[in-house]
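**Student:** Got a predicted model here, sequence first, then my questions.
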Amino acid sequence: MYFKPSTSWLNGPLESSDSTNHIKHVFTTKRDKNLTIVLVWLWPFGQTYEANICSSTFNIEGCFITGDKNFYNKSDGIVIHHRDIDGDLSNLPKSQRPPFQKWIWMNLESPSHSAQLAGINNLFNLTLNYRQDSDIQVPSGSIVAAETVENFVPPSKNKVVCWIVSNLNPAHARSKYYNELQKHIEVHAYGRAFGKYIADNDYIPTMASCKFYLSFENSIHKDYITEKLYIPLSVGTVPGVLSTSRQNYENFLQGDAFIHVDDFNSAKELAEYLLLLDKNDELYLGYFKWRQHFKINVVNSWAQHTCQACDYLNRHKEYRAFNNLNKWYWG
């Protein structure tokens, strides 16, 4: 619900004189007064970012991003990260909501890894999520037109199939598929799940050294396609995907850019196909023809997602409410 704000836009004393000066500075000029203020109520996993980052990094103008809760009654949008909400909602705002303010539900985890919290169904005005039908869609990457047309040559490879994974739950579909696949083809498996730690500076080179990468998601949901797809694509490795349907994947990228496990009757059949491609350069290079005209944009920034929320607020001043979050996300 919306309530009429109090005459004072601050709900109590400021934390410090520095905070007071900072607030005064933001609104000293007419230009500043036209800023769209986005308050990040719960920093995503504690990751903070600068107030002017939208302009300085993402070329999105007219935004002021802050974590200072003294801005609550002046904020056009309140971004709330789902995974940081306390189970009893005790860390959410308790003050009356100004009539112009929109609460934005931010969540990039799948429904399987997002707790369904009692009381949040009618709290939010907008959704910020990877789903295509969210208000503010924030996929983990995108395929964009290249500035020039040229043949793409993948880097040199010395391994056929690789996988890097930290958490491997035996009950997950990807674990079961991997267990069957590795019976028929060697999979170079790395990460904490296999006791083979990969340093940050070795992550990309390791992935690039493989002809195929197992882009297996930890759960299967509509539109749930993460950086596990886009990073291999960006380094010239063909992803083998396990998540949502091929048709769903083809809403995001060309069908000849990846291999879907559902195209094969068994893991053994997939292994045989990968071994065939390993021996046939012409067939293998066919998975890179799309790179003549397109390139990959990998997005892995909470700050960018917040700036996209601000950009949305800049362009959409109409009233919005979202009263069926539970049904929409968890079904």
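**Tutor:** That came through, no problem. These figures come from a predicted structure and were not determined experimentally. Residues are numbered from 1 along each chain as shown.
**Student:** Could you use CA atoms for every contact and neighbour count after this?
**Tutor:** Will do.
**Student:** give the contact list for Ala115.
**Tutor:** Shown in contact with Ala115 (Cα atoms under 8 Å, 6 or more residues apart in numbering): Arg83.
**Student:** mind redoing it with 7 Å?
**Tutor:** Contact analysis of Ala115 by Cα atoms under 7 Å, 6 or more residues apart in numbering lists nothing.
**Student:** From Glu227, how far off is it?
**Tutor:** Plainly put, Ala115 is 22 Å away from Glu227 if you go by Cα to Cα, to the nearest Å.
**Student:** part of a strand, is Ser175?
**Tutor:** No. Using DSSP: H, G, I helix; E, B strand; the rest coil, the secondary structure at Ser175 is helix, not a strand.
**Student:** my read: it touches Leu168, true?
**Tutor:** Yes. At 6.4 Å, Ser175 counts as touching Leu168 under the criterion of Cα atoms under 7 Å.
**Student:** for comparison:
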Amino acid sequence: MASGGRWRSRSALRSLFLLVTLVLNIKLMLFIFGPEEPAVPPRNLTVLIWHWPFYRPLDLTGDVCADLYNIKRCHLTADREKYNFSDVVVFHHVELVKEGQVVATMARPPGQKWVWATLESPSNIRGVSKWNNIFNWTLSYREDADIFVPYGRMVPRSSPNTYNFNRTGMAAWVVSHYKKTQERAQFVHELSSHLNVDIYGRANRRPLCPTCLIPTVSHYFFYLALENSVHRDYITEKLWQNSFTAGAVPVVLGPPRENYERFVPSDSFIHISDFPSPKDLTKFLLTMAPQRYRQFFRWREELEVKLYTDWRERFCMICTKYTSLQQNKVYTDLEGWFNKSDQQQ
């Protein structure tokens, strides 16, 4: 009896261990790919948008967060008359620089939290240090931000994958802000001496309308997803939309490969650092066998891309994080945070 009891006890422990392991694995997958449904705040929260990013207002009619993004108990408003009744006020950095003097002297209602928002890299913004000791939370593409809002992410596939490998062009690059001194410009200049690269954008007098970009890139085998600056986690629509959505294999210039691999499968892209020179990269691209090329699409069998393009969704996400954030937090050195972590790639 004692021996049988011990056996049943060990069996029960093994079953419990397997159950705990299963739960932890499920939680890990949810952490990587995100929950099926956003977290629900314990009460109704009001988020005041002090400035619409780039002065481009969006429609807030109805229950936007719930109706569009299934984020409940979260109310967005751009009505500054509701300032004293708002739980959170979010400020976008570009407009803050232009009109921030008034903001710096505003009295804050007890318990109200201020969020500093930007999707730009440290190379593309200035004046961050002016906002030390003011903001409680950050909203950024950076994974260590309080409200992490990437340009896109991988999610489990919701429908069967169908893909057409027919292509007519080798490589394309779409660039809106071109500077010869940029690393990406120098890279393309050298690459173009070995590989036919079709360049689109205002700088090259081949502009694309907003709805033309994806159909155009979809005719190419490769897309040059070259970031305008190299910073930790700064992986923009150039990868998520211009490459993945269009169906071209991205050739990336940005943070190190291991940083990309935190967000996308290692065999979903080509990193320029994998090759000693643009000439060596060209040789790899031109001699790639069809079977090898198809391997860059294996991730599509189980995953698909979710894009974050609506500022309303980004602001609604503040509510999903609200209860898990440090309520007494204040960024005493906002610029230091924005730059220091970047140096720790």
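**Tutor:** That came through fine. These numbers were taken from a predicted model, which means no experiment stands behind them.
**Student:** Superposed, how do the two chains score by TM?
**Tutor:** The TM-score (TM-score structural alignment, normalised by the length of structure 1) is 0.85; 296 aligned residues with a Cα RMSD of 1.8 Å.
**Student:** In contact with the residue nearest to the spatial centre of structure 1, which residues?
**Tutor:** Nearest to the mean C-alpha position of structure 1, counting by Cα atoms, centre = their mean, stands Ser140 at 4.2 Å. Neighbour list for Ser140 of structure 1: Thr226, Glu227, Val298, Val299, Asn300 [criterion: Cα under 7 Å, 6+ apart].
**Student:** let's go with 6 Å and repeat that
**Tutor:** Applying Cα atoms under 6 Å, 6 or more residues apart in numbering to Ser140 of structure 1 gives the contacts Thr226, Glu227, Val299.
**Student:** between the residues you listed, which is nearest Ala146 of structure 1?
**Tutor:** Of all those, Val299 has the smallest distance to Ala146 of structure 1: 16.9 Å, by Cα to Cα.
**Student:** so where is stretch 97-111 of structure 1 in structure 2?
**Tutor:** Under TM-score structural alignment, stretch 97-111 of structure 1 corresponds to residues 108-122 of structure 2.
**Student:** And that stretch, end to end?
**Tutor:** First residue to last in stretch 108-122 of structure 2 (Cα to Cα) measures 28 Å.
**Student:** what's it in contact with?
**Tutor:** By Cα under 6 Å, 6+ apart, the list of residues contacting stretch 108-122 of structure 2 reads 87-93, 135-141.
**Student:** rerun that using 8 Å as the cut-off
**Tutor:** Under Cα under 8 Å, 6+ apart, the answer for stretch 108-122 of structure 2 is 84, 86-94, 134-141, 229, 231, 234, 338-339.
**Student:** Quick one: buried ones out of these?
**Tutor:** 86-94, 134-141, 229, 231, 234, 338 (16 or more other Cα atoms under 10 Å).
**Student:** Tell me which of those fall in helices.
**Tutor:** Those of those mapping onto helices are His93, Val94, Phe338, per DSSP state H.
**Student:** and the first one, what does it touch?
**Tutor:** Right, His93 of structure 2. Trp116, Ala117, Thr118.
**Student:** ok, now which ones touch Glu95 of structure 2?
**Tutor:** His51, Pro53, Phe54, Tyr55 are the contacts of Glu95 of structure 2 under Cα under 8 Å, 6+ apart.
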